[in-house]
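# Need a 3D model of the sequence below.
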Amino acid sequence: MTRDDAPERWEDPGFALEQQGEAWVLRGELTVRSLGEAMPRLLALDDGPLALNFSALKRFDTAGAWAILQLREKLHSIGHELQLQGLSPEHEALIARVEQAVPTPPEDERRRFDIRDLLAAVGQAVVGVGRFMAEILAMLGVFLARLAWLARHPSQFRLTSLVYHADQVGWRAVPIVSLMAFLIGVVLAFQGAVQLRQFGAEIFVVDLIAISILRELGILLTAIIVAGRTASSFTAAIGSMKMREEIDAMNTLAIDPATVLFVPRILALLITLPILGMVANAMGLLGGALMSWIELGISPAMFLTRLIEDTSLDHVLVGFVKAPVFAIIIGVIGCHAGMQVGGNAESLGRQTSSAVVRAIFAVILADALFSVFFAMMEI
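Prediction:
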């Protein structure tokens, strides 16, 4: 709306705006009560530089000051200026205070790529990994120290807690571990049959299944499933206690949280993970034998004979050597993440997700190191 098209006088019960020469005079009150009517009229004045005269204004509050600032911003965006005339010191101070209180959005500064930023990010990541490894080693040291203390003071050992956690992390994981291992055996037998049939070497599918499951896949996939179930469970349980300040209460009562919370959980994993690995191996071989019978016609008796004659005991031992290491990794990472939980639910969820990811990654990394080690040792 231009100045020429605007009416010479606008009025409502609380606010009036009229043109006198080159300026528009504000009359009545420009407050929160009249803002609904005054705001559209003020914003309609957008034709060239504008002058507002406040000498006849009776009442003026922060809502009116905000309206003036909005008008000035609008004019400034189209390249015009707003002049304020007849301002009393009170009005001028009020506009200044409102202008200071209005939040300004941060400027979007797009920085150019700098090699120093990349080096700084890499350095921070390395320091973070080093700090995390130091904390994990400290947590492992605490567990071993408390375990040694309990060995000297067996009356302080909480057997009930150990049995409970063994049931939670071991017995309740048997169905999912069994199903996973059985299906892995089926898939290995089927895929191996498809490939080996081209060379007339179907009988070697037994060796493929046995070595793959006993040496690598049985314990590795079991550890991954346990890491997903147990690391999150440990983090959630200990983190919830930390949120509710139960850890602080235990310290106040001279109860060591490491002895009560960490040792039974990690020890339960140490006991049950090798057993779960044994279950996974048996179910994986069962699935492979079943699919070999269906797909290749290798009878269960022939499968068992080939398995016993051509599978070295070293493959079984290699798989079971990894189980205690995987158990300690999962348990320590889960308990450590639980102790890092802050005082809110967001921290609990973040640490729970982080514990699962870190535990699975650490298990796979440890398995890779074991594979390199055994290959170098020709085992």
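# Please make it C-alpha for all contacts and neighbour counts, starting now.
Fine.
# residues of the helix or strand encompassing residue 83 that come out buried?
Under the criterion of DSSP states H and E, residue 83 resides in strand 82-85. Neighbour-count burial for strand 82-85 flags 82, 84 (criterion: 16 or more other Cα atoms under 10 Å).
# Ok, stretch 187-201 next?
Applying a neighbour-count criterion of 16+ other Cα under 10 Å, one finds 187, 188, 189, 190, 192, 193 buried in stretch 187-201.
# so which helix or strand takes in the first one?
Residue 187 belongs to helix 174-196 when elements are defined using DSSP H and E.
# ok now that helix, how far from the chain's centre?
A distance of 31 Å separates the centroid of the chain from that of helix 174-196, by Cα atoms, centre = their mean, to the nearest Å.
# And for it, what's in contact with it?
The set of residues that contact helix 174-196 without belonging to it, under Cα atoms under 8 Å, 6 or more residues apart in numbering, is 202, 204-206, 208-209, 213, 218, 221-222, 225, 276, 279-281, 283-292, 295-296.
# Proceed likewise with the subsequent sequence, for comparison:
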Amino acid sequence: MTTTVTPAGASLDAASRPARLRIAGDWTLANYAVLKQRTTALSGQYDGDTVVELEQLGKLDTAGAALLVELLGAERLGQLAQSSPSLSAADRALLQTVYCSLQDYCIPVRQADVPVLMQLLSRIGRAVDKLWQDTLQVLGFIGLIIATLLQRLFQPKRWRLTSVVAHIEQTGLDAAPIVALLTFLVGAVVAFLGATVLSSFGASVFTVDLVAFSFLREFGVLLTAILMAGRTASAFTAQIGSMKANEEIDAIRTLGLSPLELLVIPRVLALLIALPLLTFLAMICGIVGGGVVCALALDISPAMFLSLLDSDIGVQHFLVGMLKAPFFAFLIAAIGCLEGLKVSGSAESVGAHTTSAVVQSIFVVIVLDAIAALFFMEMGW
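Below is the predicted model:
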């Protein structure tokens, strides 16, 4: 089936008084090129007194309506759409729609270019504000956890021992091999570096003290906490975040249960138990790794290694390292659970908050470890 297209055009009769502008033919996309040339040629040759005749207008589409706007102007076209008796209802509605669209349209105002320095300062300001807001949220969440723990301390019927034991297995027992392997290798590396540097001073024997001091006071708890921040905090965020995305948290609240008591407290208690145990394991494995290097590279026998440990290393160094473990465990668990509860409801949100939990946990652990190191140094412990 073929469609006949009537040639279109526009002519100006300047001899008549007043002048007349006659619109004829099909003002459609098929005639767009011809009509564009004609409207350009007629531009500026008529004024507001010119009578516009639409009796010979054929078909009309949006392309033709746009050309009529260009030819007549939006205001004149709006008047014709309301008053011209020769227009069909469909054409009148089309012209009226185009007119209203042009009335509502406004050219976007281009924003002024912001200097690079101002953009940098603005981003720094937003980052500092976000850090402050996150800090307030973490502190508030820690307060809620402590308040809930104190409320449930004397209510044994509400203790969720099965959940705590399951999380201890997940966070502690399953993480023991990687913690042991990593600290063993780091202990060997520290001993090797110490032997390399101290041998030039004839003090290779002090490699034993270097390994023991570093792992009992710092490396044991710090490496374990960083591993837990990457492994456990992300797991807590992903688990609780998935429940939040699936509206399971809302279901728990609907049943009259507390998500904090049901999901957060068992994870916090589990990590409070697991992290000190893993820290002790990390200390032992790090010292064993250093002892292996001392035995192979420095000819320091295991008996001599243990004798030097007994004579040079006091128990306070062990206590300093173990004292930091519960604080790190509490903060890692709190941050991981809080980020999980902040998930909005999409897979992308789960991934973003999981990443945020790992970054925040590692940052907090390193900052607190540095503060603790300065404090214990000033105290002479």
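# Filter the contacts of helix 174-196 of structure 1 down to the ones in strands?
Using DSSP state E, no member of these sits in strands.
# Please indicate which of those residues are buried?
202, 204-206, 208-209, 213, 218, 221-222, 225, 276, 279-281, 283-292, 296.
# quick one on the thing from earlier: so how much does the helix holding residue 187 of structure 1 differ from structure 2 once superposed?
After superposition onto structure 2, the average distance of helix 174-196 of structure 1 to its aligned residues comes to 1.3 Å, using mean Cα distance after the TM-score superposition for structure 1.
# Stretch 320-336 of structure 2 corresponds to what range in structure 1?
Alignment of stretch 320-336 of structure 2 against structure 1: residues 318-334, by TM-score structural alignment.
# buried ones in the matching stretch?
Taking 16+ other Cα under 10 Å as the criterion, stretch 318-334 of structure 1 shows 318-320, 322-334 as buried.
# Mind checking which of the residues you listed land in helices?
Judged by DSSP state H, the subset of these located in helices is 318-320, 322-334.
# Just give me the closest of these to residue 368 of structure 1.
residue 322 (10.8 Å; Cα to Cα).
# contacting residues for the closest one?
Shown here is residue 322 of structure 1, whose contacts under the criterion Cα under 8 Å, 6+ apart are 219, 367, 370.
# Ok, residue 222 of structure 2 next?
With contacts defined as Cα under 8 Å, 6+ apart, residue 222 of structure 2 is in contact with 365, 366, 369.
# Which strands and helices lie in contact with the lengthiest helix in structure 1?
Across structure 1, the longest stretch assigned as helix under DSSP H is helix 115-152. With contacts defined as 3 or more Cα pairs under 8 Å, 6 or more residues apart in numbering; DSSP states H and E, helix 115-152 of structure 1 has these neighbours: helix 263-296, helix 313-339.
# Name the residues of it that come out as buried.
Going through helix 115-152 of structure 1 with 16+ other Cα under 10 Å, the ones that come out buried are 136, 139, 140, 142, 143, 146, 147, 150.
# Can you find the partner of the second one in structure 2?
Per TM-score structural alignment, the equivalent position to residue 139 of structure 1 in structure 2 is residue 141.
# cool, and the last one?
Per TM-score structural alignment, the equivalent position to residue 150 of structure 1 in structure 2 is residue 152.
# how about its match, what does it touch?
158, 159.
# Apply 10 Å and report the result again.
By Cα atoms under 10 Å, 6 or more residues apart in numbering, the contact list for residue 152 of structure 2 reads 146, 158, 159, 261, 265.
# burial count for the residue lying closest to residue 326 of structure 1 once chain neighbours are set aside?
When the adjacent residues along the chain are set aside, residue 326 of structure 1 lies closest to residue 363, with 5.9 Å between them (Cα to Cα, 6 or more residues apart in numbering). Residue 363 of structure 1 has 23 neighbours, counted by other Cα atoms under 10 Å.
# Same check on residue 245 of structure 1?
One way to gauge burial is a neighbour count; for residue 245 of structure 1, by other Cα under 10 Å, it gives 12.
# From residue 53 of structure 1, how far out is it?
In this view, residue 245 of structure 1 and residue 53 of structure 1 are 62 Å apart by Cα to Cα, to the nearest Å.
# One more: residue 118 of structure 1?
With distances defined as Cα to Cα, the gap from residue 118 of structure 1 to residue 53 of structure 1 amounts to 56 Å.
# Widest-spaced pair of the buried residues of stretch 187-201 of structure 1?
187 and 193 (9.8 Å).
# ok, now which ones touch residue 98 of structure 2?
Residues near residue 98 of structure 2 by Cα under 10 Å, 6+ apart: 62, 65, 66, 69, 74, 77, 78, 81, 92.
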